[in-house]
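K.L.:
Test case, fold it:
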Amino acid sequence: MNRRKTRLTDARRLALTDADIAHLRIAIESSVRDDHPALPPAYWRRRLNRLLRDENLLTTQMQQIVELLDRLGPARDADGA
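P.N.:
All right, here's what the predicted structure looks like:
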């Protein structure tokens, strides 16, 4: 694979990760405000933790994910997380 194609792939992956983080931020904020959210905090934690396993995250992306995990509050056993 040539170097230029790899860079484009990396840029695309980073953009998709940014879009996923933005989506999760909106969904989590809505979920936190709702008394009866459609999806439990454990679901959002799993999604965020899956993103954290990406070894190619930028520092800012990692910080945003950690902030969202903090926003969800501590995991509870009832969450399954």
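
K.L.:
can we go C-alpha only for contacts and neighbour counts from here?
P.N.:
Fine.

K.L.:
Next, count neighbours for Asn56.
P.N.:
Asn56 has 13 neighbouring residues, counting by other CA atoms under 10 Å.

K.L.:
Let's see this one next, to set against the first:
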Amino acid sequence: MERTLTTLTGSSHAALVDQDVAHIGRVMRPSLQGDLGGPILPVTYWRKRLYHLLDTGNLSHAQLCAVDSLLLQLDQFETEPPPVWIAPAAATAAPFQPLQVAAGRRI
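P.N.:
Below is the predicted model of the structure:
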């Protein structure tokens, strides 16, 4: 089977960049906040992805603004102190008591 090189037209490239920027915008913050184990993906990963988009060239003004906004969010995330996790509150309610079954019916 012979492989052919696929080239993107300007509009296809712009659509792919738009999709990538939108995806990064949706998942970057939750990924950085992570869980008790820390970030799922670090700031360096997201910065690399965004710089790669900038290096592809031919970004529209709106795309450049969106990437710049995401880079500013990364800067802000790095300057903020990490969240302090609060230990779960002690249970104040009585322990669960199972229902008693008498003669095949619940009481």
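
K.L.:
Superposed, how do the two chains score by TM?
P.N.:
Laid over one another, the chains give 0.74 as their TM-score (TM-score structural alignment, normalised by the length of the first structure), with 69 aligned residues with a CA RMSD of 2.0 Å.

K.L.:
The longest helix anywhere in the second structure vs the first structure, average distance?
P.N.:
Longest helix in the second structure, counting residues (DSSP state H): helix 10-33. Here helix 10-33 of the second structure, set against the first structure after superposition, deviates by a mean of 1.0 Å using mean CA distance after the TM-score superposition for the first structure.

K.L.:
Tell me the first helix or strand C-terminal of that helix.
P.N.:
helix 43-56 (DSSP states H and E).

K.L.:
counting contacts, what elements does that next one pack onto?
P.N.:
Under the contact definition 3 or more CA pairs under 8 Å, 6 or more residues apart in numbering; DSSP states H and E, helix 43-56 of the second structure sits against helix 10-33, helix 61-79.

K.L.:
got the buried residues for that helix?
P.N.:
43, 46-47, 50, 53-54 (16 or more other CA atoms under 10 Å).

K.L.:
now the angle from it to helix 10-33?
P.N.:
Counting by axes from the mean of the first three to the mean of the last three CA atoms, to 10 degrees, helix 43-56 of the second structure points 170 degrees away from the direction of helix 10-33.

K.L.:
In the first structure, what range does helix 43-56 of the second structure match?
P.N.:
Mapped onto the first structure using TM-score structural alignment, helix 43-56 of the second structure spans residues 41-54.
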